[in-house]
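Participant: My questions concern the predicted model and sequence given below.
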Amino acid sequence: MLRARSDGGPAPGDIRNIVNRGRRIEIEANRKALLPIIDIVLTCGRQNIALRGHRDDGRITESEPPDNDGNFRSLVRLLVRHGDGILKEHLEKSGSNATYISKTTQNQILDCAMSIIRSHVRENIQGRFISVLADETTDRAGREQMVVVFRYATEKEGKWVVREDPVAVVDLVEEIKRTGKVSEEEEVKMSGENIGNVLTEKIKEFTGAGSATIVGCGFDGAAAMASENVGVAAVMKRDNPYCDYYHCAMHSLNLCVSACCKQPDIRGCIATIKELTSFFNMSAKRIDALRRAVKTAAPERSRTRLVSLCATRFLERHDAILTLCEMLLSVVTALEDMETWYSPDTRNKAGQLRRALSSASFLVALFALESITAIMLPVARALQAKQMDAVTALEAVQACTKVLQSWREQPDERFAEVMTKAEQAAESLGVVIKPPRCASKSVYRANAGDSDDPIGYYRVNCFLPLLSSTLQQLEQRFGERQCCRSDICSDIV
């Protein structure tokens, strides 16, 4: 010690060096043991593998327990079995309060990862123009969760790319209680003002003061979100003068398709498709009957199941319609076979569905839907593409609108193709396309046009109303306001 003091520093054998060296070795060993645990937690998060936490207490043994103790502990055990000696030694020799495998440590690792990600996003948006996207839904635990996403442009490898980064997931009810100072006894109002205040507070917590300029916000079309007077869009506009509201283009397209199906034949066709897919998909025996019918009629076809008609996703809706058009004969054959089964419920339902599929109104409506959704399908795919900008999206919608408008002006040629497909399907099913009996005054059935001419009747009462309704919805939801903004953006670019 005297020599150390006289030299002005610690000697190699000094106790401080020995203590510090032991501490450094311990730190390095702990870090090496913690690395695979961190990797497991991040892998589970990346692959959407659940980390439950309620069984993550106590030591881990190399042998499998009699009861399933969860994904995390199973993955730790897997690494130990396959040669991770450092992790194995750590689990065997560490103290019970320093194993780093508890649910508390897992949450701390996830919090650290979130901080790193948020810090990276915060650096990317520094001094940039950003848009805020938000959507809410109720999870399986009954909590109203709202996710907040920042959309912005950043430079990567010399090219500008558009990024959409989630920055927060908010328990909306609890946040409204906190920010609005609502007591436990009071009703929590999911108003635009309350949701907007929560969203604004979360944005300020993340971005800080003046770090980014918010120039746009995107929500669904609900009044509480989209209203320019009392909605979240109004709250965002009040705090950010340059922030304009945009309705999700893909959501608008889905609403167009849903709203244009009010014509009776189209509505009945969609209801029949929903009932048909539910009837087949709810029973393995019925699925097998359809598979055998498909293999008999078209052995080369790979798809042997019907697709459910999704109410909110356009791509799935078109797939359901197209699949039924291709498998119509096989479906009817399977239904005819089911009419001989022992179960009376199956027999009755199969007969009901077979008669519905063999009706002229259903066949015409089905192929009319198929022709129009086929035109809108490229638009739907374009709107869901990565890094799609507003200008390109609205240009795709306008191109689709022009095609449908040309059909509306000269419908005979297009409807002739629809009728040809419907007549071919009817011939394979052994039925004849003819208009229904029409009274002089019909309440529940359209009776415009010539009731003796099937082409004229279904063109006037089915195809043209569907076409006109689709065009009307496209013009309403992708109207002058959004097109004007698109023109401004294209001029700037």
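Facilitator: Sure, I can see it.
Participant: From now on I want contacts and neighbour counts done on CA atoms only, so please keep to that.
Facilitator: OK.
Participant: I'd like to know how far residue 37 sits from residue 48.
Facilitator: Computed as C-alpha to C-alpha, to the nearest Å, the residue 37 to residue 48 distance reads 17 Å.
Participant: One more: residue 192?
Facilitator: Taken as C-alpha to C-alpha, the span from residue 192 to residue 48 is 32 Å.
Participant: Check residue 313 too.
Facilitator: 22 Å.
Participant: what does residue 154 give?
Facilitator: From residue 154 to residue 48 the distance is 27 Å (C-alpha to C-alpha).
Participant: Can you pick out the residue with more neighbours from those two?
Facilitator: A direct count of neighbours by other C-alpha atoms under 10 Å for residue 154 and residue 48 places residue 154 higher, at 14 against 9.
Participant: Identify each buried residue in stretch 200-219, please.
Facilitator: Neighbour counts using 16 or more other C-alpha atoms under 10 Å place 200, 202-203, 206-207, 211-219 of stretch 200-219 among the buried residues.
Participant: tell me how far that stretch is from the chain's mean position?
Facilitator: 24 Å (C-alpha atoms, centre = their mean, to the nearest Å).
Participant: Identify the spatial nearest neighbour of residue 339, chain neighbours not counted.
Facilitator: residue 347 (4.2 Å; C-alpha to C-alpha, 6 or more residues apart in numbering).
Participant: Am I right that that neighbour is in a helix?
Facilitator: Yes - with DSSP: H, G, I helix; E, B strand; the rest coil as the criterion, residue 347 is part of a helix.
Participant: try this one next to it:
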Amino acid sequence: MNQNQHIETIVCKQSDKEKGKYKMRLNTSIEVARYLSTHGLAFRGHDESESSANPGNFIALVKTFGRINSDIEAITLKNAPLNHKMICSDIQKEIVNAFAMEVLRAIISDIGDSTFCLMVDEARDISMKEQMALVVRYVDKSGSVIERFLGVEHVTDTSALTLKSTIDDFFSRYGLSVSKLRGQGYAGASNMKALVAVARKHGHISSLFDFTTRVLNVVGSSCKRRDLLREKQSEKIIEALDMGDISSGRGLNQETNLKRAGDTRWSSHYNTLLSLINMFDAVIDVLEIIGRDASSTSHRTEAQDIVDRLLSFDFIMSLFLMKNILASQMSYLKYFKGKIKIL
């Protein structure tokens, strides 16, 4: 019996050959994922079909590898088995997760038995899920201060007990010792959110925030209106400079725009009110133009109503009152952060 033709020999040869193809496809996907991850580029495209002109960065790079190496082209994409293409989203996520685990192990190995500080901040994603970002600061073996991002952990809420439980679980999973922890820093995002919620319970303050958002929506609803606002603000600055009301110099009188407030940052609310105060005259000018020239009657009426309220005593008082309150809160936070750095 000819052993070279034996069915078991043929199967083994075919199996080794398929293993080699599989390994080459996997290595190709790993190198593509490594390049995209390193440069912070998107993996997926809207249309990843074979006929698509723009299938996304991942598939485009696999094709590029194939054009460079005919062996890769012969076993990837349309030339690969349907269940072994190594390009689906699940495979991409597994590869990136493997990268993340190796990076995390390297960071923890670099920390070793040294002491370290932990910094925590809220990182809510686009699906509105609460997440906690973890960063460590430590001194490496060469004496340099290093900061490393460890990852993002999902949390049900941002209360102290939940954060503590999540941190304990994270430390347990990756072998970090609480006994080596020498400092902790928190952004206080949930507290800021709570303070905003409390402030909004007051009728005048809630009305102020809602009305400010309405002003931003009307004045910044189109590129044309935003350009007009910048033009009017530039004219006001030039006029103030000519009259000597403001000074000129490096870093002064930079081009700006109205800023929107976030849910968890006092600074964003403060910057929103401050930008409205600084651009108040320009905003009034733009709204008067809209009230005079807008094609829709409802738009003209809305702009005129906004102008009337902007110029009212109640609004001006609420605007400057909240601006001063937020400014004092920010000063306290800066002082507190400075104390943390010193410690």
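Facilitator: Perfect, I can see it now. What you see is a predicted model, and the numbers here were worked out from it, not measured in a lab.
Participant: what's the TM-score here?
Facilitator: Here the superposed chains carry a TM-score of 0.65, computed using TM-score structural alignment, normalised by the length of the second structure; 305 aligned residues with a C-alpha RMSD of 4.7 Å.
Participant: So which elements touch the lengthiest helix in the second structure?
Facilitator: Longest helix in the second structure, counting residues (DSSP state H): helix 7-38. Helix 7-38 of the second structure sits against helix 57-68, helix 70-73, helix 89-111, with contacts defined as 3 or more C-alpha pairs under 8 Å, 6 or more residues apart in numbering; DSSP states H and E.
Participant: Just give me the mean distance for the longest one relative to the first structure.
Facilitator: To tie it back to what came earlier, the one meant is helix 89-111 of the second structure. Helix 89-111 of the second structure differs from its equivalent in the first structure by a mean of 2.8 Å after superposition (mean C-alpha distance after the TM-score superposition for the first structure).
Participant: sorry, back to before: and the residue nearest to residue 339 of the first structure, how many neighbours does it have?
Facilitator: Count around residue 347 of the first structure with other C-alpha under 10 Å applied: 17.
Participant: That one corresponds to which position in the second structure?
Facilitator: Per TM-score structural alignment, the equivalent position to residue 347 of the first structure in the second structure is residue 300.
Participant: Contacts only, for its match.
Facilitator: 290-294 (C-alpha atoms under 8 Å, 6 or more residues apart in numbering).
Participant: same thing but 6 Å
Facilitator: By C-alpha atoms under 6 Å, 6 or more residues apart in numbering, the residues touching residue 300 of the second structure are 290-291, 294.
Participant: out of these, which are inside helices?
Facilitator: Going by DSSP H, the helices hold 290-291 from the contacts of residue 300 of the second structure.
Participant: What subset of the contacts of residue 300 of the second structure is buried?
Facilitator: 290-291.
Participant: Could you dump the contacts of residue 300 of the second structure into TSV with distance to residue 54 of the second structure added?
Facilitator: TSV is the format used below for the contacts of residue 300 of the second structure (distance: C-alpha to C-alpha, whole Å):
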residue	distance to residue 54 of the second structure
290	41
291	44
294	40
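Participant: Out of the contacts of residue 300 of the second structure, which is nearest to residue 52 of the second structure?
Facilitator: residue 294 (42.5 Å; C-alpha to C-alpha).
Participant: The closest one and residue 33 of the second structure: what is the separation?
Facilitator: From residue 294 of the second structure to residue 33 of the second structure the distance is 50 Å (C-alpha to C-alpha).
Participant: And for residue 289 of the second structure?
Facilitator: 52 Å.
Participant: who's more crowded, these two?
Facilitator: Legend: neighbour count by other C-alpha under 10 Å for residue 289 of the second structure and residue 33, higher for residue 33 (24 against 16).
Participant: Map that one onto the first structure.
Facilitator: Aligned partner of residue 33 of the second structure by TM-score structural alignment: residue 41.
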